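K.L.:
Dropping the sequence and predicted coords here.
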Amino acid sequence: MRISGPTDRRGVTAPAAGRWSAGRARPRVLFLATSYPVYEGAAEGVFVARLAESLIPFVRVLVLAPCPPAAAKRSPRARGRKRVRVVCLRYAPARLRLLAQGPGGIPASLARRPWLWVLVPALLWAMFVGARRALRGACLLHAHWAVCGAVGGLAARLRGRPVVTTLRGEDVNRAARSFVHRLVLRACVALSSRVVVVSEALAQRVRRLVQAADPIVIPNGVGPEFFELDPPSRGDHFEVLFIGSLIPRKRPDLLVEALRTVPGARLTLLGDGPERPHLESMARAEGLSRRVRFMGQVAPERVLEYLSSAEAVVVSSEREGRPNALLEAMAAGRAVVVSDFDGAAEVVEDGVSGLMFPRGDADALAARLRSLQEDPAMVRRLGQAARARMRSLGLRWEDTAARYARLYEELLSEHGGAAGEDGMERGGRNGAA
C-alpha cells in the first residue's frame, strides 16, 4: 500500500495534489502529544500542529492531547485545507488541567507548582486509556516526546499497532541527567517500532543513553511564508528578537544582561513563562525598561510581524534539540546569534550563516550583537546566507511530512498493509478525521 505522493527532483517524496483517487486506501494516524495548540492562537507545540497539517495530503490525522482550562473558552484549531481533529484528554476537572500545555511543558509546570505531581498518574492513565480507545480506528500511533512513546507505545502494543515516536530534545536531555527519565526513554525505545529525532546530535545522544536505539533523523520544517519575508532595515533602534518560552534552559536572562553593553539596541521577547518576573526585575534594575519589551505569548501567525522588524534573532539556550525559532529566523533571512548547544553547528556555520557564542557567556553574546549593530552590511550578508542555508537543507514542512509518510508506509507494509479496515479511508470520502 502506497501512501506517498510523487517524487521531486531531489528524490524527496512530494505531497500528493488534490483529492485521493477513488479506491485508494488512506490510513488514519493517531498523534499523541503532551503539547499541542488545541485552540486558535495557542503556541504550545505548534511544530507538532504544523506537521499534522502538512500530513493531510497523505493521511488522516487524529490528535489526542491534554487541554488547558482556556481551551473551553476558545475556538478549536482548524487549519489547512482540511480539518485536523483534536480530542482532549480530560484527566482532571477543567480548572485543574494545569499540568501540560504551559510554557516549558510538563517539567516547567511541575517546577512552578509541585502539587501538580498528584495529577501525573491521572494524566498518564488518561493517555493510556485514550490512546487504546482511539487506536481502534487508527492504523498507526505517532507519539511525540518520550513519555508519550512509553505510555502510548504500551497501548499500541496491546492493539497490535505500529508506533513512531519523535524525540524532540528536552526529553532526551533530561534522560541524561535523571534515572527516572532514562527509564522512560528506554521504555519508549523498547515499545516503538521506529524512533525519530530532529537532529544528528540528538541521535548520537540517544545512542549513548540506549544502546539498542537506532534513531532516524527527520528534521522539523519551516513554512513557505518565512522565505518570502523582505530584508530588515535599520530604524531608530538595532532590533533584537527572542522567540521562546521564558524558562531557565532557554537563558533569556543572558539577553537582558548583554543589552547593558549594547547601547541603542532594543530587545523584544516573544513568549511567556516563570522567568518573566525575574527578567522584568533585571530590566528595571539595569535601567533597561524602555529597551526591553515583553510581548507575552503571541499567536504563531503573528511571529512574522515581529521578524519583519528584527535585524538579529538570538537563541541563547543551554540545551536544545533543533529549535524551530532558529529555523524560521534563518528562513526569514535574519542574522542569527546562537549559543553553541549540541547540534547548533548542523545548521549554523559560524561567521557564514550566523554567529555563535559559548553557552552562558553574556559578554560574548554582547560582543556578537555589537558587531552586528556596527556593521549593517554583515547583518544583510548573514541573513542572505542563512536563508540560502535553509534552502540548501530542504527544511520545508512538506518535505518533513513526505519523509514521515514514507516511514508510515514502510511500517504499515511490515504490519500487513493496514491494522484493520477501521483505520482506513477510501477515496471520495471527506478527509477530515
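P.N.:
The structure has been received and is ready for your questions.

K.L.:
use CA for all of it now, contacts and neighbours both
P.N.:
Noted.

K.L.:
in the protein, which spans are strands?
P.N.:
26-32, 60-66, 85-89, 140-144, 163-167, 194-197, 216-217, 238-243, 265-270, 292-296, 312-315, 335-339, 355-357, 424-425 (DSSP state E).

K.L.:
Take this one as well and set it beside the first:
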Amino acid sequence: MKVLVVSSYKDTWNSVRPEAEMLIGLKAHGIDLEVMTEGDADYVRRFVDAGVRVHPYHPKKKLSWDAIKRIRALLKEGGFEAVYSFNNKAIANVNIAAMGLPVKVLTYRGQTGNISKWDLSCYLTHLSPRVDRILCVAKATEVDLRQHVWGNKAKVCTVYKGHDLAWYQDQPADLGQLGIPSGAFVVGAVANARPRKGLPVLLAATHLLSKDADIHLLLVGGGMDTPEVKKLIEASPMKGRIHLAGFRKDAPAVIAACDVSVLASTKREGLPKTVIEAMVYGVAPIVSDTGGSAELIEDGTSGIKVQPGDAKAIAAGIQKLYEDRELCKAMGQRARARIDQHFNVRQSSAALARVLFETVSGGF
C-alpha cells in the first residue's frame, strides 16, 4: 500500500515527534510511506534516513489554489491509495485536491471540543463528505466527534500516539536553581496559561493543603507572569513556595525532578504529552477527567483522576502522595510501566496500519 502524509514538522526543538515515529514504523507493516512537509522542517533528515521520501511543501493557508494543485498532481502521479492529513491547513486543501480521485482520505483529530455539525467551516475539514476516516488521539475525542458526524459513525476511530522509553534520557534538572530547597516535596505543572488549562483551579487547591507541609509548587510554561496569575499566587497561603519557571525547552527534565505532576485542565484535552513525559520519568500524575488524560492512567494505581474544576480533589491527591512517599514512588513507577506496556510506538504503528488497510478495503 502507498500512503501520502501531509503535515508540518517544523519547530520540534530537536525533540521526538511521536506521530512521525509512528508513521516511520508503518514500513514494517508493508506500507510505502511518503511525506509532504516543509523542506526545512526539523524532521526531514529523520524521514530521509528512515527511507521515507519527502516532498518539500506545506500549505501556508487553509484554502490555497496553489496547494490544491500541487497536492492533486502528486496524488494523481504517485498512485497513492490513501492520504492522511494532520492539521487544518493540510486537511482543507487535501479534501478538495482529492475530489474525484480514487484515493481514501483520512484526517487526524487531536482534541475534544471546538467542532460542531452546525458550524459550516467544519465541513472544510473533518466533516467534509470527502473524508473517509477520522483518526482520533483518544477515545474521549472519538466519543465527542461522533456526535457531529453524519452517516456512518464507524468512520471515527482511535489510534493512540505511541512512545518509547528510550526517547526520554533527560537527567532531572537541578531545582535548586529555581529556588526550591533540597528535599522539598515538589508538585510540577507544565502548561501554558490558557483558561482551559485550569491554573486557577490548581492555585485554589493550594489553599486546601496542610499549612505545615513542605510542599512546593513549580509552574512551567508561558503566560504565568500575568497580573491575574500573580494575584492568585499572592493570595495563596503557599505564595512563598510557588515558583514560576516560565517557558522551558527542558520542561521534561524539570518535571522529571518533581515528585508529582498535575494537569488541572477543565476542557478540550487530547492525549497530553506533558502527562506522558511525567509518567515516563516515574513522576506520579494527577489529571482531570477531560479529553484523553484519564485514559493514560489507571485511577489509584498509576495516577489519580479528578473531576474538572475540583480543587478539593486535587488537594486531597497531593496531600495523600505527600504523606505516603512510598505510594508516590510506586505510583510513578507504575505510570512509567503503563506507558511502556499500553502506549508504545510499536502498538501505535500496528494499529495505524490496521486502520489504513481497513479504510482502503472499505472493511469498517
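P.N.:
On my side now, so go ahead. Note that the structure is a prediction, hence the values are computed from the model and not measured.

K.L.:
who wins for proximity to Ala385 of the first structure among the strands of the first structure?
P.N.:
Checking the strands of the first structure against Ala385 of the first structure by C-alpha to C-alpha gives strand 335-339 as the closest, at 8.8 Å.

K.L.:
Ala156 of the first structure maps to what in the second structure?
P.N.:
Aligning on TM-score structural alignment places Ala156 of the first structure opposite Ala98 in the second structure.

K.L.:
So what's the residue count around its match?
P.N.:
22 (other C-alpha atoms under 10 Å).

K.L.:
OK, contacts around it?
P.N.:
By C-alpha atoms under 8 Å, 6 or more residues apart in numbering, the contact set of Ala98 of the second structure is 72, 75, 105, 130.

K.L.:
center of the first structure, which residue is that?
P.N.:
For the first structure, the residue lying nearest the average C-alpha position, counting by C-alpha atoms, centre = their mean, turns out to be Phe47 (3.9 Å).

K.L.:
pretty sure that residue is in contact with Asn324, am I right?
P.N.:
Yes. Counting by C-alpha atoms under 8 Å, Asn324 is a contact partner of Phe47 of the first structure at 7.4 Å.

K.L.:
Can you work out which residues contact both of the two?
P.N.:
Listed as contacting both Phe47 of the first structure and Asn324 by C-alpha under 8 Å, 6+ apart are Asn220.

K.L.:
who are the neighbours in contact with Leu255 of the first structure?
P.N.:
Neighbouring residues of Leu255 of the first structure by C-alpha under 8 Å, 6+ apart: 267, 316, 362, 365-366.

K.L.:
Then Val52 of the second structure?
P.N.:
24, 33-35.

K.L.:
what's the answer for Val103 of the second structure, then?
P.N.:
Neighbouring residues of Val103 of the second structure by C-alpha under 8 Å, 6+ apart: 75, 80-83.

K.L.:
Residue in the second structure paired with His144 of the first structure?
P.N.:
Per TM-score structural alignment, the equivalent position to His144 of the first structure in the second structure is Phe86.

K.L.:
Do a quick rundown of the helices in the second structure.
P.N.:
18-24, 44-49, 65-78, 88-97, 139-146, 199-205, 227-235, 251-256, 273-280, 311-323, 325-342, 345-361 (DSSP state H).

K.L.:
Right, I'll leave it there.
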